[in-house]
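Chemist: this is the structure alone, sequence omitted:
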């Protein structure tokens, strides 16, 4: 199926399982989490897991070692989502063990003898991504994401194009890259992927301005577009800084609900936005009775969950 055909219906999505810690998937708890997510009009899920490199300057990504989930766990999650009627975007992500955000992984712009290099890093990253692409192909995943918020690497156009070429030898479905917020018009190789996607963590009052900017990028690319990540913690102040997971504030379901309503109104008013993959739904889901004390991104048991389910149901019905 082509990317355009795939997105004729909206991506009513939710990211599941982050960060993909070994032993937390393929359990009764994880199965119950998938059940609860499927009850909220979610038709797509990004099965997201992370491999860890030691520092931002490391060139080895040991994706087959703990804490990363095993291949058996990944297959279990994909099949579980498919069994519940959801389409799957497999999303392998690289993290940094020392806590540095992956956007800051970086090396000299050119290779220098004796120094860690982009060439070395991409060799390891390619092994990681091709391993995931083979799983995505074997399990008939409807989409594959080759990277997430790798801001400092975005300028390595030659390396990204070569990676995409190799992925296409392994995976036959649509490919996307999840650029970070505000970076949509800085990626120069959108023509190499099938779907443009980004992290839409925009402040509550900024959605229309940012959508105007992104629309120009999407029109120039000629590609379908959706937000591979979006959302807001249920925390006071988070609607102004929805990307800041460390923001200090009291739990607030009302804050998250207000943000969700504004976000859905803005994106659904733009026909070229193909949907949302909201962030995020953990494999070990908290008890619903404690939801209002939870200040993270997951909307389960909070007012935003009702907004999501209502909006997704209406969006899907409008496309039918």
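Modeler: Right, received. Where do you want to start? Owing to the predicted nature of the structure, the values given are computational and were not obtained by experimental measurement. Numbers count the residues shown, from 1 in each chain.

Chemist: can we go C-alpha only for contacts and neighbour counts from here?
Modeler: Fine.

Chemist: what number of residues lie near the closest residue to residue 254 other than its chain neighbours?
Modeler: With sequence-adjacent residues excluded and distances taken as Cα to Cα, 6 or more residues apart in numbering, residue 254 is closest to residue 303, at 7.0 Å. Residue 303: 20 surrounding residues under other Cα atoms under 10 Å.

Chemist: another one to put next to it:
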């Protein structure tokens, strides 16, 4: 028995040595999808019967395609206990969570209804704390955090490549990690070995994009666009359009400097009065007013639709079960609200305008 174990150990060691010595060839890089990305953030309902792998999800995608949506973002999650905990865990085998198979199937289903897909893996912090606060206290913890993060993001890049996802986001709103430029470039290089999809990073707001040092290593400038459009809760439509242009201004400069397109990897407004004041929040202290969210979305389109560097937007959000927002809820679900109507109208207009036009 000992001899058998020794032989197996020797064979495994030989295999490992060959694997380490093997030349790794990166997949051929794919171009950015053609045209404007008329997207929605496609959040998975944590139920087996409406997960990414379910027939119900496929029907939701079919319904979105009829509203001129041509791209979705798919979001597998990892988890950390606190912002200073270097350990990142991810479970990709729970059928009511984001399994690898479900993620691939969502990409395939999107393609079957005429959509592209962006994989946008994210970290969820304990207690719902903001991931932009992730920062380590010690250098050895930083090394562990980046090793764990690299494992998580490369795993999902392999999954993305299995489904031939059209876009891949290497990170989301990890603001306090961005100064570690060398470690981020190492992560990006590892992702390049796993997928040929064009790569983005999702900065925290347009205001935060200017602090990201590694745009040159990516294919597009990604922004979770939650910048306030106005400090006036009763702002006019003209004020909101001006606010959207002002918020976008640093992105226009980045796009020109790096010669890369800008994608709003997320954007959205809560269904409350003055939705444009704090777009990222779901405030309980303001009256419900879904029309204000619709007005904010309309202002973004009015301000930016003709911006040459603006490549697309993923509105936050639609759930894979396809259910409209519950009455009285304050979440960002666009279905069944003014937001859905405004997005559908804008996407139909853009789809008509770009038919037969050159890719942006």
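Modeler: The structure has been received and is ready for your questions. Since the structure is predicted, the reported quantities are computational estimates derived from the model, not experimental observations.

Chemist: any idea what the TM-score is?
Modeler: The TM-score (TM-score structural alignment, normalised by the length of structure 1) is 0.90; 311 aligned residues with a Cα RMSD of 2.1 Å.

Chemist: what residues are up against the residue nearest to residue 254 of structure 1?
Modeler: Listed by Cα atoms under 8 Å, 6 or more residues apart in numbering, the contact set of residue 303 of structure 1 reads 253, 254, 256, 257.

Chemist: matching it against structure 2, which residue comes up?
Modeler: Aligned by TM-score structural alignment, residue 303 of structure 1 pairs with residue 338 of structure 2.

Chemist: same check on residue 37 of structure 1?
Modeler: Counting by TM-score structural alignment, residue 37 of structure 1 corresponds to residue 64 in structure 2.

Chemist: what does residue 163 of structure 1 give?
Modeler: Match for residue 163 of structure 1 (TM-score structural alignment): residue 187.

Chemist: mean per-residue distance, the host helix or strand of its match versus structure 1.
Modeler: Applying DSSP states H and E as the criterion places residue 187 of structure 2 in helix 181-194. For helix 181-194 of structure 2, the mean deviation from structure 1 after alignment is 0.6 Å (mean Cα distance after the TM-score superposition for structure 1).

Chemist: what's the separation between whatever residue of structure 2 lines up with residue 220 of structure 1 and residue 219 of structure 2?
Modeler: Residue 220 of structure 1 maps onto residue 257 in structure 2, with residues paired by TM-score structural alignment. Look at residue 257 of structure 2 and residue 219 of structure 2: by Cα to Cα, to the nearest Å, they are 13 Å apart.

Chemist: which one's more surrounded, these two?
Modeler: residue 219 (21 against 10).

Chemist: counterpart of the lengthiest strand in structure 2 in structure 1, which residues?
Modeler: Longest among the strand segments of structure 2 by residue count, using DSSP state E, is strand 310-319. Using TM-score structural alignment, strand 310-319 of structure 2 corresponds to residues 273-282 of structure 1.

Chemist: now do that stretch: everything it contacts.
Modeler: Stretch 273-282 of structure 1 is contacted by residues 7-18, 33, 37, 44-46, 224-232, 267, 297-300 when judged by Cα under 8 Å, 6+ apart.

Chemist: hang on, the earlier thing: neighbour-wise, which of the contacts of residue 303 of structure 1 leads?
Modeler: Counting neighbours by other Cα under 10 Å, residue 256 comes out on top of those with 29 neighbours.
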